[in-house]
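K.L.:
the amino acid sequence is not available; the structure is as follows:
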């Protein structure tokens, strides 16, 4: 695990119309990540955004 993951442990994930997922960005707080996800959600056809937390072991958990 690199130091950056510990400083920015919250990520926004995007799922497109075909089910592919992409990391949109990393954020220091859950509130910041949720604000970004909320601002992006609903701007496309069938797109979905959500927030995940990166654990110290490198695994992400959906919140």
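P.N.:
Happy to help now that I have it. From a predicted model like this one, the values you see are computed outputs, not experimental measurements.

K.L.:
going by C-alpha atoms from here, please, whenever you check contacts or count neighbours.
P.N.:
Noted.

K.L.:
now the residue nearest to the spatial centre of the chain: how far from residue 29?
P.N.:
Residue closest to the average C-alpha location in the chain (C-alpha atoms, centre = their mean): residue 12, at 1.5 Å. Applying C-alpha to C-alpha, to the nearest Å, the value for residue 12 to residue 29 is 11 Å.

K.L.:
okay, one more to line up with it:
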């Protein structure tokens, strides 16, 4: 499988204290993305992390 055939529709998004949003990574499954969110959230930082699907209207 080459890069042009891989679909990674799930994003992990991070929002900092100032409201700035950053894409942390792209993943093939929601479960994989949620595992990353859970891992990052467990570190005790005050950042907000969540999963979005590409094409959703959540980020505008």
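P.N.:
In hand now; what should we look at? Nothing here was measured: the structure is a model prediction, and the numbers come from that model.

K.L.:
can you give me the TM-score here?
P.N.:
Scored against TM-score structural alignment, normalised by the length of structure 2, the superposed chains reach a TM-score of 0.76; 54 aligned residues with a C-alpha RMSD of 2.0 Å.

K.L.:
could you pull out the helices for structure 1?
P.N.:
Assigned by DSSP state H, structure 1 shows helices spanning 3-7, 30-40.

K.L.:
how much does the last one stray from structure 2?
P.N.:
Which is helix 30-40 of structure 1. Superposing on structure 2 and averaging over aligned pairs (mean C-alpha distance after the TM-score superposition for structure 1), helix 30-40 of structure 1 comes out at 0.3 Å.

K.L.:
what's that helix in contact with?
P.N.:
The contact list for helix 30-40 of structure 1 (C-alpha atoms under 8 Å, 6 or more residues apart in numbering) reads 10, 11, 12, 26, 27, 49, 50, 51.

K.L.:
wait, doesn't the fourth one sit right on residue 8?
P.N.:
The one in question is residue 26 of structure 1. Yes - using C-alpha atoms under 8 Å, residue 26 of structure 1 is in contact with residue 8, at 5.6 Å.

K.L.:
ok, these two, which is more surrounded?
P.N.:
Comparing residue 26 of structure 1 with residue 8 by other C-alpha atoms under 10 Å, the one with more neighbours is residue 26, at 22 against 17.
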